[in-house]
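Novice: Take a look and give me a structure for this.
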Amino acid sequence: MTTNHKNDTQIPWELIDTAPIPGQGTELQLFQREGEFSISILDGGVLMSTWAHQSEDALAQLPCAKIVNRNQPRVLIGGLGMGFTLAAALKTLGPEAKVVVAELVPGLIEWNRGTLGKYAGHPLQDPRTQVRVGDVAKVLREQRQAYDAILLDVDNGPHAITRKKNNWLYTTDGLTEAYRALRPEGILAIWSAGPDREFMQRLQKIGFKVKQVRVREHQNKGDLHAIWFAEREAW
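Specialist: Below you'll find the predicted structure:
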C-alpha cells in the first residue's frame, strides 16, 4: 500500500533494516524517524507507515463486526503489513475467533514481532492468531468454505507494484478461489490505493454483492483509499 509521511522534512529518515521479497530479487526497507517507522520497497515508494493506518483498520472493522456473532468465526488475512489490520480484526472479534495471517516476507513478520510490535499492540502475540509464512494464494486454494471473512491487503490492490504474481489474486481466477474459500454469507474485503470500476464489475460477475467504501489514510487526511466489501450472499 502506498502512503505519505507526516509533513516534516527537517528530520531525515534512517534506514535500519532490510528484508528480501522471496522470488523477486528486491527487498523491503524499514526506516525510522524519531517515533515513526515506514516501510518502502527498494527503488520504489513508501508502502506503509506507523502514522497512517486508518484505511487498514477499516479493512477489518466492517467485515469482522458482521461475523462476530457467528459460531467460532474464522478469518484469513492476506498481507501482515504493520499489523494494524490484524489488530483491528482481533479487537472486533470475540475470544472464540481464529485469524490466519499469510505473509510472504519472513523479515516483515520478524519486524512485527520486534521493533514494530508495540504500534499495533503486539497482535502476533494474541493466541487467536496463526501466522502462515508464504503466499496467501496458496492458502486460498487449500480449503473450501473455510473462512467467514477474507481480508486482502496485498501489494497495492488490483494493480500490483511490488510483485507481479500478486496480480493473480485480483483476476477472475483468483477471486473465484476466494469465493470458494468463503463460507455461506462470507465476506471478501479488499484494500486498494484507489477505486477501479472494472475490478468492481469483475467481483459482481463472480457472484459477489459488492459495496465500495472510500477511507482516508489518517484522521480524514491524506490519500483517499478504496475498500471493496464483497459478500457471497446479500447484505
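Novice: Only C-alpha atoms from now on, for both contacts and neighbour counts.
Specialist: Noted.
Novice: what are the ranges of the strands in this protein?
Specialist: Using DSSP state E, the strands of the chain run over 14-21, 26-33, 36-41, 46-49, 74-78, 98-103, 129-133, 147-152, 182-192, 209-218, 221-231.
Novice: this one next, for a side-by-side:
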Amino acid sequence: MIPWIPLDTATLPGANRELRLKRRGAEFSIMLGTIELMNSRLSGSEEALATLVATRLAGRDKPRILIGGLGMGFTLRAALSSFPAGAEITVSELIPAVVDWARGPMAELFAGCLDDPRVTIAVEDVGRVIADGAGRYDAILLDVDNGPEALTVAANDRLYEDGGLGLAKAALRPGGILAVWSQGPDRRFAARLRHAGFAVEEVMVRAHRGKAGARHIIWLARKA
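Specialist: Okay, the predicted model is just below:
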C-alpha cells in the first residue's frame, strides 16, 4: 500500500488546533486530528452544491456567486462549469494556508481555476463578506466546517444562527438562493431556515459521484 506523506500543517484561527495536508499517490486528504475533513476522491456533494443552484438560477446571465470555503476546489470548478460565462464568483476562505495549498501542492486538482478571470479569492471570514454584501449576490454557497454544527472553528456557528441567516438573506437579491452543505441532516437547522423566511428545499446527495457510499445534505433556501 502506498503510504500517506505529510505535506503541511496550518493553525486554525482562534483555536489551538491544526489542519494537516497529506498525499498518497494522486490522492489528497485534509485532516483535523483524527477526523478527515476532505478527500480528493469524494467530490460529488461539493460539486452538487454548485450544480443544484445553477440549475435553479438558469436564466440569470450575470449572476454573482459567493462561495464560503475553498476546500479542494470542487465547488468552485463545478460553479465555473455550471454558471454562465458572465458570472462573477467570489470565494471566501478563512485560512490562508488553504489558498497556498491550492496554488502549491494541490495545484493539479485546481487546474488553473483560481486564475479564471471570473474568480476572486478573498482570504477573509465569509461572515464578514456576507455582512458587507447587502443585496449583492444571486447565490451564497456555504461549505464551511461540517455543516450547521461547527467542528473546526467555533465562530462558524454564527453563520447558521438566526442572525447569520438574516444577514445571508439580506445579502441575496430577490429570488436568490442560500445553499448549505452538511455532513448529515439537521431538523432544527431546516426549521431555522424556514423561520428566517426562506422557501426551503432539502436534497440528499452522494459524497461520491457513483451510486454507492455516504450521503450528504444540501439545503437550498430561496429568498422570496
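Novice: Let me see the TM-score of these two.
Specialist: TM-score for the superposed chains, counting by TM-score structural alignment, normalised by the length of the second structure: 0.96, backed by 223 aligned residues with a C-alpha RMSD of 1.2 Å.
Novice: Next, format the strands of the first structure as TSV and append distance to residue 109 of the first structure.
Specialist: As requested, these are arranged in TSV below (distance: least, C-alpha to C-alpha, whole Å):
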stretch	distance to residue 109 of the first structure
strand 14-21	10
strand 26-33	12
strand 36-41	13
strand 46-49	14
strand 74-78	13
strand 98-103	7
strand 129-133	8
strand 147-152	17
strand 182-192	20
strand 209-218	22
strand 221-231	24
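Novice: Could you dump the ones you listed into CSV with distance to residue 163 of the first structure and mean neighbour count added?
Specialist: CSV is the format used below for these (distance: least, C-alpha to C-alpha, whole Å; neighbours: other C-alpha atoms under 10 Å):
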stretch, distance to residue 163 of the first structure, mean neighbour count
strand 14-21, 8, 16
strand 26-33, 9, 18
strand 36-41, 10, 21
strand 46-49, 13, 22
strand 74-78, 14, 26
strand 98-103, 13, 22
strand 129-133, 16, 15
strand 147-152, 15, 27
strand 182-192, 15, 24
strand 209-218, 23, 18
strand 221-231, 20, 21
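Novice: Quick one, which of those gets closest to residue 119 of the first structure.
Specialist: Among the strands of the first structure, strand 36-41 comes nearest to residue 119 of the first structure, with 9.4 Å by C-alpha to C-alpha.
Novice: and the spatially most central residue of the second structure, what does it touch?
Specialist: The centre of the second structure sits closest to residue 143, judged by C-alpha atoms, centre = their mean, with a distance of 2.6 Å. Taking C-alpha atoms under 8 Å, 6 or more residues apart in numbering as the criterion, residue 143 of the second structure is in contact with 46, 67, 68, 69, 180, 181, 182.
Novice: what comes up buried for the longest helix along the second structure?
Specialist: Identified as the longest helix of the second structure according to DSSP state H is helix 44-56. By 16 or more other C-alpha atoms under 10 Å, the buried positions in helix 44-56 of the second structure come out as 44, 45, 46, 47, 48, 49, 50, 51, 52, 53, 54.
Novice: With the first structure overlaid, report how far it is off on average.
Specialist: Averaged over the aligned pairs, helix 44-56 of the second structure sits 0.9 Å from the first structure after superposition, using mean C-alpha distance after the TM-score superposition for the first structure.
Novice: how about that helix, which residues of the first structure does it hit?
Specialist: Using TM-score structural alignment, helix 44-56 of the second structure lines up with residues 54-66 of the first structure.
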